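> starting from these lines, generate the structure:
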Amino acid sequence: MDIDLFDFNLPDRLIAQKPLENRESSKLMVVNRKEDSVVHSEFFNVVNYMEKDDVLVLNDTRVVPARIYGVSRYGGKIEFLLVKNIEGRIWEVMCKPGKRASIGKKFHFGNGEIEATVIGIKPDGNRIVELIYDGNIYDVLNRNGDIPIPPYIKEVLYDKERYQTVYSDKMGSIAAPTAGLHFTKELLCRIKNKGVKIVYVTLHVGLGTFMHVKTKNINDHFMHSEYYEISDYTAEVINFAKSRGNKIISVGTTTVRVLETVFTRNGKCIGDKGYTDIFIKPGYKFKVIDSLITNFHLPKSTLIILISAFYNREKILTIYEKAILNNYRFFSFGDSMIII
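Model prediction:
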């Protein structure tokens, strides 16, 4: 399929620049696939589209303060974005300016609390570096790093916790699983009190999730792999619910990718961990999820391709047109939809 089939025009004014004061007060578009209908609501009403014994699956990853600023031994300034831990103290990083980061170059960050040596260069220009630090890397980054807010957000985010879900737990992402940003602890309690089972998976979100597809044919697009985990308990809850005909409701495309990866590899949900580069596009047969809570995504992204696979490309683009006409806010701090 041609990537231009997933393009649309979005006014800049609809790109949300800051989170709402109350997370659950965002708009919610309810998309009913069977009825081909759209209802405009508010996110706190999302509980109305869940039934007792349904399963709500959340991604509990936490965003790492992965952007650090440093200097070389000669005083040249450098910026690193820690993209992925390869093993031990070896990391893949994006850096700028890249010309300063040749193999063998050394840099220090945070008054010397972190030192880095470039030991390799990938074909895409990312560097492989070895870090030297004392203690736990995430503690060190909490003291010295910045949360990597997406480049389309121009306003300063003073409360960095607003780019974390309220249930974030396991450090590892460089971008938030944004569909979960709408949930409050109070809303999760109301959902649980209705008898809905709430379980968690982990997928550490990398750069590839949000990047534009740059190939003309989407089948030629290369998906970056991302680390995931699913517990035995989560798998058992999902399998039991499916055996009884209850709905599996995924919060976000990252959660979808974990569940569909595990089921595709094993024929059912099992406790598992590893890396996934699954690219879900039209024609894919979903094996686990029944409903999807998601934000409004970038044009030509793997995310809009995924939700087009879950519903219908033409209808999704029509829905996006309705969202624009009704002044829905787009992207990370934007509004939400549930596809049922």
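> rest of the way, CA atoms for contacts and neighbours
Noted.
> list the contacts for residue 94?
Each residue near residue 94 by C-alpha atoms under 8 Å, 6 or more residues apart in numbering is listed here: 80, 81, 82, 83, 125, 126, 127.
> pretty sure residue 115 contacts residue 90?
No: Residue 115 lies out of contact with residue 90 (C-alpha atoms under 8 Å); the separation is 12.0 Å.
> got any residues that touch both of these two?
By C-alpha under 8 Å, 6+ apart, residue 115 and residue 90 have these common neighbours: residue 131.
> ok so, going back, reformat the contacts of residue 94 into TSV and put secondary structure and distance to residue 328 next to each item.
Shown next, in TSV, are the contacts of residue 94 (DSSP: H, G, I helix; E, B strand; the rest coil; distance: C-alpha to C-alpha, whole Å):
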residue	secondary structure	distance to residue 328
80	strand	34
81	strand	31
82	strand	32
83	strand	31
125	coil	36
126	coil	35
127	strand	38
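> to compare against the first, here's the next sequence to fold:
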Amino acid sequence: MIPATAPIQRPADARLFGVDRFGQPRHMMRSRLIDLLKPTDVVIANDAATLPASLRGTHAPSGREIEVRLAARTSLSPSTIGRVLAVVFGEGDFRVPTEDRPQPPALNRGDRLLLGPLRAAVVSRVNHRRLVLLQFDGTADEIWRGLARHGHPVQYAHLQEPLAIWDTWTPIAGLPVAFEPPSASFALSWGLLESLAARGIGFATVTHAAGLSSTGDPVLDAMLPFDEPYVIPRYTARLVNRARARGSRVVAVGTSVVRALEHAGAEGRVRPGEGLATGRLGPGSALRIVDAILTGTHEPGTSHHELLRAFATSSTLALVDEELTRVGYRTHEFGDSVFLERQDRNTRGG
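Modelled structure (predicted):
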């Protein structure tokens, strides 16, 4: 696969690789996504807008330069922005691959971090020297203003130029709660949504605080995804539950939607309201709600790719990865897409 190096959400030549529940593959242009959908399907997307979650600053005790990437909260409420889980990097910026970034200075309880107009204190380290719980000074309004003034979108070395915050907002972006963009929704357009409605395909949203996709540290990456809050509107829950009752497919746009729906539907019926998605979906997970996923072209070993193993066997995903590499699909958040239908367990060969 080839890294997508430009922040273009819907390039005219975007490609889509589809795999049905029998493992049969299909190459197509992503603009023809609707051809993989059926009347009475229900499509659910994540309407979270992306926060400017990268904060450059100084570790006050050492005087060293750091970058703080906000990574998780326990609630979507704007009033809770003061306490955030964060991953801390040493000197450098997004132009240096995360795996090559220097370690930050030793982070101890009570250490002060000077982040532009924001000030924060380390509450505790969380199972890793670079993962910390932070408490920001000031009111929620002051913190939000500081993020807007000083923060930048989290980005990685495959992108050549700094991202603007609007580069990360999907066409349906609403509440700014995601730490990285729910980028599967870059494939959506208002024209596509009109076509869905014209064909009797339902559409609704959840709001899920999509977290970091990578830290550059194998130990930290093994902890991903962190616990992530979400909210499911009553309309969305009702649409999904009715689809399940009549045997229609539920199609998730992105891994964050799968996490939210499966957590809220752990007992077989999606409950509306707020929740905190915990745990990691993978090959041992029995999906109860979602029948298919539209997602990016994720690299093996990432938490996003691991989630796909709940939909298909390792052998099917290996064939997908080989084909994406052979044909030269673009990867990362502005890359091409994969449509993967959940394989029936009795048809899985390995």
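> re the thing from before, now tabulate the contacts of residue 94 of the first structure in CSV and tack on distance to residue 233 of the first structure and neighbour count.
Putting the contacts of residue 94 of the first structure into CSV (distance: C-alpha to C-alpha, whole Å; neighbours: other C-alpha atoms under 10 Å) gives the following:
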residue, distance to residue 233 of the first structure, neighbour count
80, 37, 23
81, 34, 22
82, 31, 25
83, 29, 23
125, 40, 12
126, 37, 20
127, 38, 25
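> looking at the second structure, which of those residues still make contact?
By both residues aligned by TM-score structural alignment, their matches' C-alpha atoms under 8 Å, the contacts of residue 94 of the first structure still in contact after alignment to the second structure are 80, 81, 82, 83, 126, 127.
> residue 44 of the first structure: which of these is nearest?
residue 83 (33.7 Å; C-alpha to C-alpha).
> how about the closest one, what's its partner in the second structure?
Under the alignment by TM-score structural alignment, residue 83 of the first structure pairs with residue 71 in the second structure.
> wait, that match sits on residue 214?
No: counting by C-alpha under 8 Å, residue 71 of the second structure stays clear of residue 214, with 10.4 Å between them.
> before we move on, the earlier item: looking at the contacts of residue 94 of the first structure, spot the one nearest residue 302 of the first structure.
Here the nearest of these to residue 302 of the first structure, counting by C-alpha to C-alpha, is residue 83; it sits at 18.5 Å.
> got a list of what that closest one touches?
66, 91, 92, 93, 94, 174, 206, 207.
> determine which two of those are furthest apart.
Pairwise distances across the contacts of residue 83 of the first structure peak at 14.2 Å for 91 and 207 (criterion: C-alpha to C-alpha).
> who has more neighbours out of these two?
Set side by side, residue 91 of the first structure and residue 207 show more neighbours around residue 91, with 21 against 15, by other C-alpha atoms under 10 Å.
> my guess is the more buried one contacts residue 132. True?
No: Residue 91 of the first structure lies out of contact with residue 132 (C-alpha under 8 Å); the separation is 11.1 Å.
> tell me the residue in the first structure aligned with residue 25 of the second structure.
Under the alignment defined by TM-score structural alignment, residue 25 of the second structure corresponds to residue 38 in the first structure.
> what segments of the stretch 151-300 of the second structure are strands?
176-178, 202-208, 228-232, 250-253, 273-277, 292-296 (DSSP state E, counting those that start in this stretch).
> so after the last one, what's the next helix or strand?
Per DSSP states H and E, the first helix or strand lying C-terminal to strand 292-296 of the second structure is helix 303-308.
> relative to residue 307 of the first structure, how far out is residue 274 of the first structure?
As judged by C-alpha to C-alpha, to the nearest Å, residue 274 of the first structure and residue 307 of the first structure stand 24 Å apart.
> show me which of those two is the more surrounded one.
Each of residue 274 of the first structure and residue 307 has its neighbours counted (other C-alpha under 10 Å); residue 307 has more, 21 against 13.
> what's the closest non-adjacent residue to that one?
residue 316 (7.6 Å; C-alpha to C-alpha, 6 or more residues apart in numbering).
> A strand includes that neighbour, no?
No: counting by DSSP: H, G, I helix; E, B strand; the rest coil, residue 316 of the first structure is located in no strand; its state is helix.
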